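Visitor: only geometry, no sequence info:
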């Protein structure tokens, strides 16, 4: 979660000391506290059975998509994957978890619907767990602590009971901004009703009645394969992007720049940058649309006035961080140009941020 920072009238961050973003929290020992019971992993068999079925059904769905499904069905599944992905990346992640930009109610409603389509828990719970992940990254309080291995950070964390530290630290977070958001609270209240309709029922019914697809193909391709594929792409941000890649901004943390994850996760793979500057709406230093479709979406809505107060990071701050803690893999293009002043570099970060 981003620190308490200020923005300029244009929405661009003033330079600030960002060490608090990545420095581990230090808690004083309480000598009088009772010794804690050793954590024991408890399997959640309901989740295990469901995920085994999902993945078997997804494999069958992938086969049917190639063998018998109509082309329109495959296109429809792809579009739903992108829409659900945006509900997670532009919605639950960048808008609600990090408050990296603001959105007017029509965009919030669209992103809430897309997020429900993705079925990765409601926005409130997703944002709470993600804020805990950033504040206590790679500790027992991190819901998908990558130091426990690839499988755990990818899917294993959903197959066992949460570590007590996750629940304990989660209760200390300020969630008042989401409590005050009627769109978030509406989804939370009616999630168990609208989620099955948007994620499973409509994606199955629409292909059958609109272009004569079979029930089998509609269920296994559009519902099962599309949903499971979306889940695994999101999980790769927690696993692969915390293990493999460069560390141009901070070599002392696990999150890395992983271009493969960035492409499939609609721009969420530039993870070393994101954990150093979590409030940047791009979740990356650059807004290259071919590897960051979510940034393209937010920029589009900013142009029509539905997204505003987009937060970003001055280039001079990025440069100082790269030089101080980077692993040397950053391409510092432009920084050595004597004809480009520091003010020019900061001005290059100013984009359409005015409130409508």
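Guide: Cool, the structure landed. Quick caveat, the model's predicted, so the values are computed rather than measured.

Visitor: okay, CA-based contacts and neighbour counts for the rest of this
Guide: Noted.

Visitor: for the closest residue to residue 214 other than its chain neighbours, what are its contacts?
Guide: Ranked by C-alpha to C-alpha, 6 or more residues apart in numbering and with sequence neighbours excluded, the top spatial neighbour of residue 214 is residue 208, at 5.9 Å. By C-alpha atoms under 8 Å, 6 or more residues apart in numbering, the contact list for residue 208 reads 214-215, 218.

Visitor: what about these, which are in strands?
Guide: Judged by DSSP state E, the subset of these located in strands is empty.

Visitor: rebuild those residues as TSV, extending it with neighbour count.
Guide: Converted to TSV, these look like this (neighbours: other C-alpha atoms under 10 Å):
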residue	neighbour count
214	17
215	14
218	30
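
Visitor: just give me the closest of these to residue 199.
Guide: residue 218 (12.5 Å; C-alpha to C-alpha).

Visitor: quick check: that closest one touching residue 209?
Guide: No. Here residue 218 does not reach residue 209: they are 10.3 Å apart, not a contact under C-alpha atoms under 8 Å.

Visitor: show me where the stretch 201-350 of the chain has strands.
Guide: Counting by DSSP state E, counting those that start in this stretch, the segments of the stretch 201-350 of the chain that form strands are 307-308.

Visitor: ranges for the helices of it?
Guide: 202-211, 215-217, 226-238, 259-264, 271-276, 293-303, 315-325, 342-347 (DSSP state H, counting those that start in this stretch).

Visitor: what's the longest one packed up against?
Guide: Here helix 226-238 touches helix 45-67, helix 71-86, helix 105-118, helix 150-154, helix 259-264, going by 3 or more C-alpha pairs under 8 Å, 6 or more residues apart in numbering; DSSP states H and E.

Visitor: contacts for that helix, please.
Guide: With C-alpha under 8 Å, 6+ apart, helix 226-238 has contacts from 54-55, 58, 77-78, 80-81, 84-85, 118-120, 144, 146, 153-155, 199, 261, 264-265, 268-269, 271.

Visitor: rerun at 7 Å
Guide: 54-55, 58, 77, 81, 85, 118, 144, 153-155, 261, 264-265, 268-269 (C-alpha atoms under 7 Å, 6 or more residues apart in numbering).

Visitor: angle of that helix against helix 202-211?
Guide: Following axes from the mean of the first three to the mean of the last three C-alpha atoms, to 10 degrees, one obtains 140 degrees for the angle between helix 226-238 and helix 202-211.

Visitor: mind checking how far helix 226-238 is from the chain centre?
Guide: Helix 226-238 sits 11 Å away from the centroid of its parent chain (C-alpha atoms, centre = their mean, to the nearest Å).

Visitor: the fifth one now?
Guide: Offset of helix 271-276 from its chain centre (C-alpha atoms, centre = their mean): 12 Å.

Visitor: repeat that for the fourth one.
Guide: Taking C-alpha atoms, centre = their mean, the mean C-alpha location of helix 259-264 is offset from the chain mean by 13 Å.

Visitor: helices or strands up against it?
Guide: Using 3 or more C-alpha pairs under 7 Å, 6 or more residues apart in numbering; DSSP states H and E as the contact criterion, the elements in contact with helix 259-264 are helix 226-238.

Visitor: second structure for comparison follows:
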């Protein structure tokens, strides 16, 4: 890694990728995924052909709704907030239950789900984002699966999940769990309870799975659509807050808040941001089943809101004050920076400013390894690369400042 040069680098917005109908058609043709087409479209055909001959009983419909809500929580609380963002820690019993019920929603194993979701957050709205919203509603909703190309996704760190025995266990037994818990169990309950095994399997099984899938997909598509919702916290990404959709998605459609504060176990902090998943996690903590609930501070949230309300003029117009604060930091030469890094000090350099990241490495949304490989180097390109960091991330970084490189003051 070469020595950084000149003054503090300025963040230059990148031009958005352009995707025409022709390029999109070629994408789907080249990356046609037969299995995913079958698993996503096939059940809809089955429902359409068999529904006229299977009239569900009232208890079956009620079971399908309840089972669908429980399944939705397994994705929002388990797959998303627990495993993808490490927003809290759960006991082994809760993790097993979330892994089993999550597998029954046919949204694929935790490892694979977290892989694409972490890539989405790290490379939001770029070509390395698995469900890049700038490629249109169809692509961000389901097209990214029908034309699957994992090679195009940006790399992410999954080392923490590979050390979780529950995640590995679920990955190995995913298909038996899906078939048994997701389809056969509803049929067995309906058969033993009110003699409706066909309705149980079709409506509380297959139909419920399809509906739960597409409710999840709405977060990737509608909650990133330019015509939908509001952006009260940040305009750095396409993510929107949509209160009505948040009710349907158990809190997930408070998406602008989530992208601004991705490690917060909450996806909303006021009554206009309904978040049922948040309160279940809160209750689990009171019962001793969950711990280490991560939250953004009230000050950080309010600062983000004010910055956005003023169209970020305060942040952009305050560059002089920011630079004045930077020049008050103690000076450090590049050689001293390298020497302290060689002595195992957890230092990184961004834009000529040195930061001590020792207490932040385990909380970094992109994973500890991403910071580990940047220690003792110039990480400017990494910080301002494919992922556009939010004002919340900038504020966290500001609190880690320890010094400024001498060459950056010249």
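Guide: Okay, I see it. Keep in mind that what you see is a predicted model, and the values were worked out from it rather than measured.

Visitor: for the contacts of helix 226-238 of the first structure, which one is nearest residue 225 of the first structure?
Guide: Minimum distance to residue 225 of the first structure across those is 4.0 Å, recorded for residue 58 (C-alpha to C-alpha).

Visitor: just checking, that closest one touches residue 222?
Guide: No. Judged on C-alpha atoms under 7 Å, residue 58 of the first structure makes no contact with residue 222 at a distance of 9.5 Å.

Visitor: more neighbours: the two, which one.
Guide: Neighbour count, other C-alpha atoms under 10 Å: between residue 58 of the first structure and residue 222, residue 222 has more, with 33 against 23.

Visitor: picking that back up, out of the helices of the stretch 201-350 of the first structure, deepest packed?
Guide: Highest mean neighbour count among those (mean count of other C-alpha atoms under 10 Å): helix 271-276, with a mean of 25.

Visitor: that one vs the second structure, mean deviation?
Guide: By mean C-alpha distance after the TM-score superposition for the first structure, the fitted helix 271-276 of the first structure averages 0.5 Å away from its aligned residues in the second structure.

Visitor: mind putting the helices and strands packed on helix 226-238 of the first structure in TSV, distance to residue 92 of the first structure included?
Guide: Below are these laid out as TSV (distance: least, C-alpha to C-alpha, whole Å):
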stretch	distance to residue 92 of the first structure
helix 45-67	22
helix 71-86	9
helix 105-118	7
helix 150-154	18
helix 259-264	17
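
Visitor: to residue 195 of the first structure, which of the ones you listed lies closest?
Guide: The nearest among these, by C-alpha to C-alpha, is helix 105-118 at 5.4 Å.

Visitor: average distance between the next helix-or-strand element following that closest one and the second structure?
Guide: Downstream of helix 105-118 of the first structure, the first helix or strand assigned by DSSP states H and E is helix 123-135. Comparison of helix 123-135 of the first structure with the second structure after fitting gives an average deviation of 0.7 Å (mean C-alpha distance after the TM-score superposition for the first structure).

Visitor: which part of the second structure lines up with helix 123-135 of the first structure?
Guide: Mapping helix 123-135 of the first structure onto the second structure (TM-score structural alignment) gives residues 110-122.

Visitor: name the residues that touch the matching stretch?
Guide: Outside stretch 110-122 of the second structure, the residues that touch it by C-alpha under 7 Å, 6+ apart are 79, 83-84, 129-131, 153-156, 161, 167, 171, 366, 387.

Visitor: tell me which of these is nearest to residue 320 of the second structure?
Guide: residue 387 (25.0 Å).

Visitor: aligned against the second structure, show me the partner of residue 153 of the first structure.
Guide: Aligned counterpart of residue 153 of the first structure in the second structure: residue 140 (TM-score structural alignment).

Visitor: what is the neighbour count of its match?
Guide: 24.

Visitor: now residue 193 of the first structure
Guide: For residue 193 of the first structure, the neighbour count with other C-alpha under 10 Å is 10.

Visitor: who touches the alignment partner in the second structure of it in this structure?
Guide: When the second structure is aligned by TM-score structural alignment, residue 193 of the first structure is paired with residue 176. By C-alpha under 7 Å, 6+ apart, residue 176 of the second structure lies in contact with nothing.

Visitor: distance of residue 176 of the second structure from residue 106 of the second structure?
Guide: Here residue 176 of the second structure is placed at a distance of 11 Å from residue 106 of the second structure (C-alpha to C-alpha, to the nearest Å).

Visitor: one more: residue 25 of the second structure?
Guide: 27 Å.

Visitor: go on, residue 65 of the second structure?
Guide: 16 Å.

Visitor: who has more neighbours out of the two?
Guide: Taking other C-alpha under 10 Å, residue 65 of the second structure and residue 106 do not tie; residue 106 has more neighbours (21 against 15).

Visitor: re earlier: and the helices of the stretch 201-350 of the first structure: which comes nearest residue 108 of the first structure?
Guide: Using C-alpha to C-alpha, the nearest of these to residue 108 of the first structure is helix 293-303, at 11.1 Å.

Visitor: the closest one vs the second structure, mean deviation?
Guide: Counting by mean C-alpha distance after the TM-score superposition for the first structure, helix 293-303 of the first structure comes out at 1.1 Å.

Visitor: for that helix, which outside residues touch it?
Guide: With contact meaning C-alpha under 7 Å, 6+ apart, helix 293-303 of the first structure is reached by 86, 89-90, 266-267, 282, 287, 289, 307-308, 352.

Visitor: reformat those residues as CSV; add neighbour count.
Guide: Putting the contacts of helix 293-303 of the first structure into CSV (neighbours: other C-alpha under 10 Å) gives the following:
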residue, neighbour count
86, 26
89, 25
90, 28
266, 24
267, 28
282, 31
287, 17
289, 15
307, 27
308, 24
352, 17
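
Visitor: can you lay out these as TSV showing distance to residue 314 of the first structure?
Guide: Formatted as TSV, the contacts of helix 293-303 of the first structure follow (distance: C-alpha to C-alpha, whole Å):
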residue	distance to residue 314 of the first structure
86	26
89	23
90	21
266	23
267	20
282	13
287	14
289	20
307	20
308	18
352	15
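
Visitor: residue 295 of the first structure matches what in the second structure?
Guide: Per TM-score structural alignment, the equivalent position to residue 295 of the first structure in the second structure is residue 278.

Visitor: from residue 239 of the second structure, how far out is its match?
Guide: For residue 278 of the second structure, the distance to residue 239 of the second structure - C-alpha to C-alpha - is 19 Å.

Visitor: how about residue 340 of the second structure?
Guide: Residue 340 of the second structure sits 39 Å away from residue 239 of the second structure, going by C-alpha to C-alpha.
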